[in-house]
Structures are given as C-alpha cells and as structure tokens.
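S.K.: Here is a sequence together with a model predicted from it:
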Amino acid sequence: MRRAGLWKAAAATAIAVALLVGLGSWQLARLSWKTELVARVSERMAAEPVALPPPADWPSLDLAAWSYRRVRAKGTFDHEREARVFVNLSEPRGPLKGPGYFLMTPLRLSGGGLVIVNRGFAPEGAVGRAARPEGEVEVSGPLREAEDRNMFTPADDPGRDMFFARDPKAIAAGLHLDNVAPFTVDAEATAGAGPLPQAGETRVSFPNRHMEYALTWYGLAATLAAVFGAFAWRTVREAE
C-alpha cells in the first residue's frame, strides 16, 4: 500500500518539478530577449537622427521597428494646444526632479501632419515659465510608442489639458486634433536652450529580474525533488 502511494507521490512530484523547470527555462528565454532589447535600444539611441516617417506611412508604420530611433523633424509648435502629462521624475538627467509634467506640444510639420513632441519636464508650479519657441524649429529625439496604461493609471482630464500617459491617440482626441502621428517624439536637450522645459528626459527603463526569477523556479524544483527524495527514503526504510 505504501509502495503504491509512493509511486503516486513520485508521479505528482515529477509533474511539479517539470513545471517548475519549465518556468525557469521560460524566464531564461525572457532574459535573452530582454538583453537583446536593451542592446537594440542602446544602439538606436546612439545612432544619428533620421528623417521622421512621412504622414503617408503612418497608418502602416511598424512602431516596434521605429521605437527609440532618433528622428528629426521641422515644423511650428502649436502652443495653444499644449497638453500636460503628469510624471514624478525620480531619476532625471537634468537638475530638476520630483512631481511635475511632461509638456506635450503638437508640432505642425512643414510637410503636413502633426506629431506630438514631449518638449521636456517642468515641475509643478513652473509650467507657465517654460519657454515656448515661435516660428519654424527643428526637433531631434527618439521616437516613442504610446505609453502603456494599467489599472492604477488615473483617468485623463482633457478639459484641463491633463493626461496621465504619453498616449498620442488620447491626447489628439482630447485636444481635438486631426492627422496626428501614432507616436510621440522626445525632444533632446540642445545647447543654449532655457532651463524649462528640461528636455532630454527620455526614460529608458526595462526591469530585468528574469535571472532572479529563473533561479527561484529552479530552486523550488530542486527543493521539491529533495523533499520527495527524503520522503521516499523514509517510506522505503519503514517498509523494510
């Protein structure tokens, strides 16, 4: 009877160990993918800017292939349609940090169409002091996909030009804009620019704890196998 129970326990343990090892291997695969992603983004951020994709290409644009590529564009800012995206800037590249806003301003492109530009960070209470250049300007910076939302992201307040994600579609709808690019551009800091807004605050953050998770799953598998081994040894000894 004990031997029959032992075989059942062995089968259950084998299945559980296989699942745990599978989860660990999956995390190692994720680690490889994340390492390649970080390397690809770093390479794109270091490359020379290329021309912004034209409006005719926007509907079919492969955003993943363009994400974080440095682009350049010419146009005129529409400061009357400026939106604010709340952010708590904890690890800034510039001197300013803390709660504040990314100033998202539509750039009317010289060749037609609009692209929403993240001109930089302004602390709470300092938005009105941010520079607002007039006339045609040239903007360079990484192209960004829409920022993901989650269950904790507050609802936008278009009536106050207040948003909580860098989402060009939502911002365009809230500001009643047409022919807007399905991406945003983070303006880079330029020599001679004023202190506000603080440009060049592209946040490149890819949490990478996959090795830790893999070791956890493998450790659980090893522990389970060891516990079963001890149990089996005791069961066999008692049956003798």
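M.R.: Great, that's in hand. Numbering: from 1, shown residues only.
S.K.: only C-alpha atoms for contact and neighbour calcs from this point on.
M.R.: Fine.
S.K.: Which parts of the protein are helices?
M.R.: Under the criterion DSSP state H, the chain contains helices at 2-46, 63-66, 168-175, 210-239.
S.K.: Which one of those helices lies nearest to E80?
M.R.: E80 lies closest, by CA to CA, to one member of the helices of the chain: helix 168-175, at 9.8 Å.
S.K.: and the longest strand for this structure?
M.R.: When every strand of the chain is counted residue by residue (DSSP state E), the longest turns out to be strand 98-109.
S.K.: ok, structure two:
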Amino acid sequence: MTETVVPARRANPLWQVGKALILLVALVILLGLGTWQVERLQWKEGLLADIAARKDAPPVPLSAIEAMAASGGDIEYRTVTASGHFLNNKERDFLATYGDEPGFYIYTPLQLDDGRYVFVNRGYVPSDAKEPEMRKQGQLTGEQTVTGLARAELSGQPSGMPDNDLAKNIFFWKDLETMASSVGLPKDKVLPFFIDADRTPNPAGLPIGGVTIVDLPNNHLQYAVTWYGLAVALVAIVAISWWRKHHPDAPSQ
C-alpha cells in the first residue's frame, strides 16, 4: 500500500497562517480600492453638479470674479459679464476643432473702461477664416458687452503640449503672459483669467461663441465595480478551494 506524503509546506501551520494573511491583505486592498473609487465618484458627481450650477447662475460683474481670483477662490465656469472695446488687431489664435472641423478659437483683448484688459475667447472660426481680413464683419467695434464663463489661467505648459508659434500666431496652450507680451499689452494691466464668450448671436456669423467644453471623465463607478468584482472573485475562489479540500468526494459541477 502506497502511503500519501503530505508536502511539508502544506502541513506547516505557519504556511497556512501566512497564506491566510496574504489572502486577507489582498481582500482588504481590493475592498479599499473599491471604496476609494466610490468616494471619488461622489466627489466627481458633486463637482459636475457644482459646475452645472455655476454655468446656469445669473452673470456676476467682472469685479466679483476679480475679488474671488485675488482671494484664491475657484473662478472656473462662473458666469460673468464685462464691457469694453475689442482690440481686434491684437487677437491670438488657438488651434481647435468644432465638432470634427479643424479651425481656431479667437482670443481677443477686451479693453475695459479703466484701461485694463481681459482676453476673451470669442469662439470658433474655420481654418480658412483664420486671418482677420477673411471675417471683417466679425471684427466688432464700439462698446461691447460680453457674457460668458470665467476661466483660470494655466500655471504652466501642459505635459506633451507643443510650444506656441508666435511667428504664425498659432497657439496650443493658454500662456497668458506670452499672449499679452506678444501684442504689447503690459502684464500688470491684464487680468489673470479669461472669459469664454457665450453663444450670443454674432451678426457676422463668425466667430461662433459658446465653445466651452466641460470634459471631466467620470469612470469611477466602473472602476469601483471592477475592484469590488475582483474582491468577490477572490472570496469565491477561496471558498471553492476550501470546499474541495474538505469535501474531496463531492461531485464536480
């Protein structure tokens, strides 16, 4: 009669305890990651709801956005209104798309009554209308009132973003200081944020306003389900293994 030899590692109580601890730690990590994603989901949903409320709120005067920015408040997507004169000969053009169509967003300085400036994203023009002479009717003159969304300036060049081409007036990222200096505006006279103009009808058709895109991916529910699913799978595997070990004669399904 052949005697069954039990491997020493399997018979060792310390190995069994160690294996149980490893499984427990793995389960805790999976559950922790799932819970973290649920918390992120709640945070992201709250943020999106806050942005929606800001966009739908009545516009506030430019001074309110200035005060908020000066105090370190979050000005992003807050509805604001401002009045002044567009400096059409100092626009800066940003490579962009509108739907699937390539083109540019036109950022034009708005000179305020107190002599300061704020860059306004007036909206989209197709590539063949980049040059101002191709859309002269859209070069609004006289006192203009702009309503739109406040947008914070960037702290630096985003990773992987090309350098702005000043010679061709083609910008890839919003470098406010360079935008101002490249058209001769003194840095201390330019407000430290932008305004994305709304879709108020332009008699000339171009630029097309209201181009702000709120793109905040919200995949946290999917991630939470994945981590919790892995935790359930781990428990199921351990349970099946335990059952087979203690019921070796049970029929397999």
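M.R.: Great, that's in hand. This is a predicted model, so every value here is computed, not measured.
S.K.: P49 of structure 1 maps to what in structure 2?
M.R.: In structure 2, P49 of structure 1 lines up with P59, judged by TM-score structural alignment.
S.K.: Its match contacts T79, correct?
M.R.: Yes - at 4.6 Å, P59 of structure 2 and T79 qualify as touching, with contact defined as CA atoms under 8 Å.
S.K.: Settle it for me: which of these two has more neighbours?
M.R.: For P59 of structure 2 against T79, the residue with the higher neighbour count under other CA atoms under 10 Å is T79, and the figures read 26 against 17.
S.K.: how much space between the residue nearest in space to the middle of structure 2 and E101 of structure 2?
M.R.: Relative to the mean C-alpha position of structure 2, the nearest C-alpha, by CA atoms, centre = their mean, is the one of L216, at 4.6 Å. When distance is defined by CA to CA, to the nearest Å, L216 of structure 2 is 22 Å away from E101 of structure 2.
S.K.: and what of P109 of structure 2?
M.R.: The spacing between P109 of structure 2 and E101 of structure 2, counted by CA to CA, is 25 Å.
S.K.: Have a look at the two and say which one is more surrounded.
M.R.: For P109 of structure 2 and E101, the more surrounded residue by other CA under 10 Å is P109, and the numbers stand at 28 against 11.
S.K.: nearest residue to the more buried one other than its sequence neighbours?
M.R.: F119 (4.3 Å; CA to CA, 6 or more residues apart in numbering).
S.K.: Aligned counterpart of the one you found in structure 1, please.
M.R.: Aligned against structure 1 - with TM-score structural alignment as the criterion - F119 of structure 2 pairs with I116.
S.K.: for its match, what are its contacts?
M.R.: If a contact means CA atoms under 8 Å, 6 or more residues apart in numbering, then I116 of structure 1 has 104-107, 168, 180-181, 183-185 as its contacts.
S.K.: 10 Å - rerun?
M.R.: For I116 of structure 1, the contacting residues are 77-78, 82-83, 103-108, 166-169, 171-172, 180-186, taking CA atoms under 10 Å, 6 or more residues apart in numbering as the criterion.
S.K.: now V225 of structure 2
M.R.: 34-35, 37-38, 231.
S.K.: before we move on, what about F102 of structure 1?
M.R.: 83-89, 117-123, 127, 163-166, 186, 197-199, 201.
S.K.: list residues touching both of P59 and T79 of structure 2?
M.R.: Once CA under 10 Å, 6+ apart is applied, the residues that P59 of structure 2 and T79 both contact turn out to be 147-149.
S.K.: Among those, which lie within strands?
M.R.: Taking DSSP E, the ones among the shared contacts of P59 and T79 of structure 2 that sit in strands are 147-149.
S.K.: For M68 of structure 2, state which of the residues you listed is nearest.
M.R.: Set against M68 of structure 2, the nearest of those by CA to CA is L149 (14.0 Å).
S.K.: Tell me the counterpart of the closest one in structure 1.
M.R.: With TM-score structural alignment as the matching criterion, the partner of L149 of structure 2 in structure 1 is P142.
S.K.: Fine by me, thanks again.
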